[in-house]
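J.: here's my sequence, what's the structure:
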Amino acid sequence: MSIHVSKSQFKAKALEFFRQIESTGESVIITDHGIPTLEIKPFKQANADPFDALRDTVLRYDAPTDPVGEDDWDANQ
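T.: Have a look, this model is predicted:
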């Protein structure tokens, strides 16, 4: 759950909010006249290789150069 604070509250206690975000991992939503305008949340390092998510998902691929026909798809049955 995130905390909602006004711009003026955030300005006065910014370092306190930063420490809170670092320790709890929860985000802080900054509002302007009650309307959310900014979200501050902990930084998460992205995967270095986008193919890591796909690694080991292909179980078997016998003939990669053979043409694929309509009868070869399981989804059509």
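J.: switch to C-alpha atoms for all contacts and neighbour counts from now on
T.: Fine.
J.: give the buried residues for the longest helix along the chain.
T.: Longest helix of the chain, by residue count under DSSP state H: helix 14-24. Using 16 or more other CA atoms under 10 Å as the test for burial, helix 14-24 gives F17, F18, I21.
J.: whatever helix or strand comes next after that helix vs helix 14-24, what angle?
T.: Sequence-wise, the next helix or strand downstream of helix 14-24 (DSSP states H and E) is strand 28-32. Orientation check (axes from the mean of the first three to the mean of the last three CA atoms, to 10 degrees): strand 28-32 against helix 14-24 gives 150 degrees.
J.: quick one more, to check against the first:
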Amino acid sequence: MQTIAINEFKARLSEYLNKLEKTRLPLYITRHGKIVAKLVPYEKETAWEEAKERLAGSVLAYEGETDPVGETDWELLDDPD
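T.: Here you go, the predicted structure:
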């Protein structure tokens, strides 16, 4: 686990971002010895994750949570693309 003080991270931001990109390992940023942030490398989201994010919160009400799911709904779940 690599930790770095926030003031050093701020002064050498570009260097640490390059290192993060190369190593793909998280970087923990500390303030007064306590971890305050975790910086992780970016990973492109899959189409399925993007779709879930777009649909999050789109169901305003669902009254029949125990009702059977329709066949077309199951087909959509089988093929997220």
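J.: can you give me the helices for structure 2?
T.: For structure 2, the helices defined by DSSP H cover 6-11, 13-23, 47-55, 71-78.
J.: to R31 of structure 2, which of these lies closest?
T.: Nearest to R31 of structure 2 among the helices of structure 2 is helix 6-11; the distance by CA to CA comes to 5.8 Å.
J.: relative to structure 1, which residues correspond to the closest one?
T.: Alignment of helix 6-11 of structure 2 against structure 1: residues 7-12, by TM-score structural alignment.
J.: residues touching the matching stretch, excluding its own?
T.: Outside stretch 7-12 of structure 1, the residues that touch it by CA atoms under 8 Å, 6 or more residues apart in numbering are F17, I30, T31, D32.
J.: most neighbours out of those, which is it?
T.: Using other CA atoms under 10 Å as the neighbour criterion, I30 leads these with 21 neighbours.
J.: does that residue touch A14 like I think?
T.: No. In this structure, I30 of structure 1 is not within contact of A14 by CA atoms under 8 Å, at 10.8 Å.
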